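Asker: How does the following fold in three dimensions:
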Amino acid sequence: MRDTLISRADVVTGAPERYAKQLVPHLGRRTEFTTDGATSTAAIAGGTGVIEVGDGVLTLVAEAPDAETLARVQDVLGRHLERFGQRNELAVVWMTAPTAD
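Answerer: Next up, the predicted model:
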């Protein structure tokens, strides 16, 4: 049995709270987010998406059972954040976490 695939993008910005406040309600029109403190989580495209506000960084985490689903979760989170942050040239670069054998 294969472990869940996980990838993460740490997007450096001076306004992580503002971008999270845009991203969560926008995506929340199609899926329900659960927010606990600085972390919001939702089922997205067959996987899970996490948006976490940090000090000068907005962290996106994508989790999925397979590579195709992981790519869809990454696309949904990354594409929307880049669109909201276009003026400030935000770029989402995903790093895939290693899986246990």
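
Asker: For the rest of this, base every contact and every neighbour count on C-alpha atoms.
Answerer: OK.

Asker: Just want the most central residue of the chain.
Answerer: Nearest residue to the geometric centre of the chain (CA atoms, centre = their mean): residue 60, 3.1 Å.

Asker: To check against the first, give me the structure of this:
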Amino acid sequence: MLTARSRFETPNGSSYLQRLCKHFEHKIKVEYDAHRGHCTLPSGQALMEADETGISFLVEADDAEGLARGKGVIESHLVRFAFRENLERLDWQEGAPAA
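Answerer: The predicted structure follows:
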């Protein structure tokens, strides 16, 4: 399993987490509350955690193509939702394959 992590510093992390999850639940399985979200993407899964200073993402997929798709889905939607904060992109750190 390949992984990628990112974080967006914002006082609106919980709001973005809930907005993303509400949007995604129309098409995929999603579980969330005000501080944590889990999305079952076609290419893997995305985990989100929000606190008072931001929102963190962990995307997992079986292959590089799936990881790129998962990161793209999360990033494109967050950029759209966070337009007032002038977010242009997320800075992703890809990790070693998970065991």
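
Asker: For the two chains, what TM-score is obtained?
Answerer: For this chain pair, the superposition-based TM-score is 0.88 by TM-score structural alignment, normalised by the length of structure 2; 98 aligned residues with a CA RMSD of 1.8 Å.

Asker: Tell me which helix or strand the residue nearest to the centre of structure 1 sits in.
Answerer: strand 57-64 (DSSP states H and E).

Asker: Residues contacting that strand, please?
Answerer: 4-17, 19-20, 46-53, 70, 73-74, 77-78 (CA atoms under 8 Å, 6 or more residues apart in numbering).

Asker: List buried members of those residues by neighbour count.
Answerer: 5-13, 16-17, 19-20, 47-53, 70, 73-74, 77-78 (16 or more other CA atoms under 10 Å).

Asker: corresponding residue for residue 48 of structure 1 in structure 2?
Answerer: Matched across to structure 2, residue 48 of structure 1 falls on residue 45, judged by TM-score structural alignment.

Asker: do you know how far its match is from residue 71 of structure 2?
Answerer: Distance of residue 45 of structure 2 to residue 71 of structure 2, computed by CA to CA, to the nearest Å: 10 Å.

Asker: Spell out the secondary structure type for residue 98 of structure 1.
Answerer: coil (DSSP: H, G, I helix; E, B strand; the rest coil).
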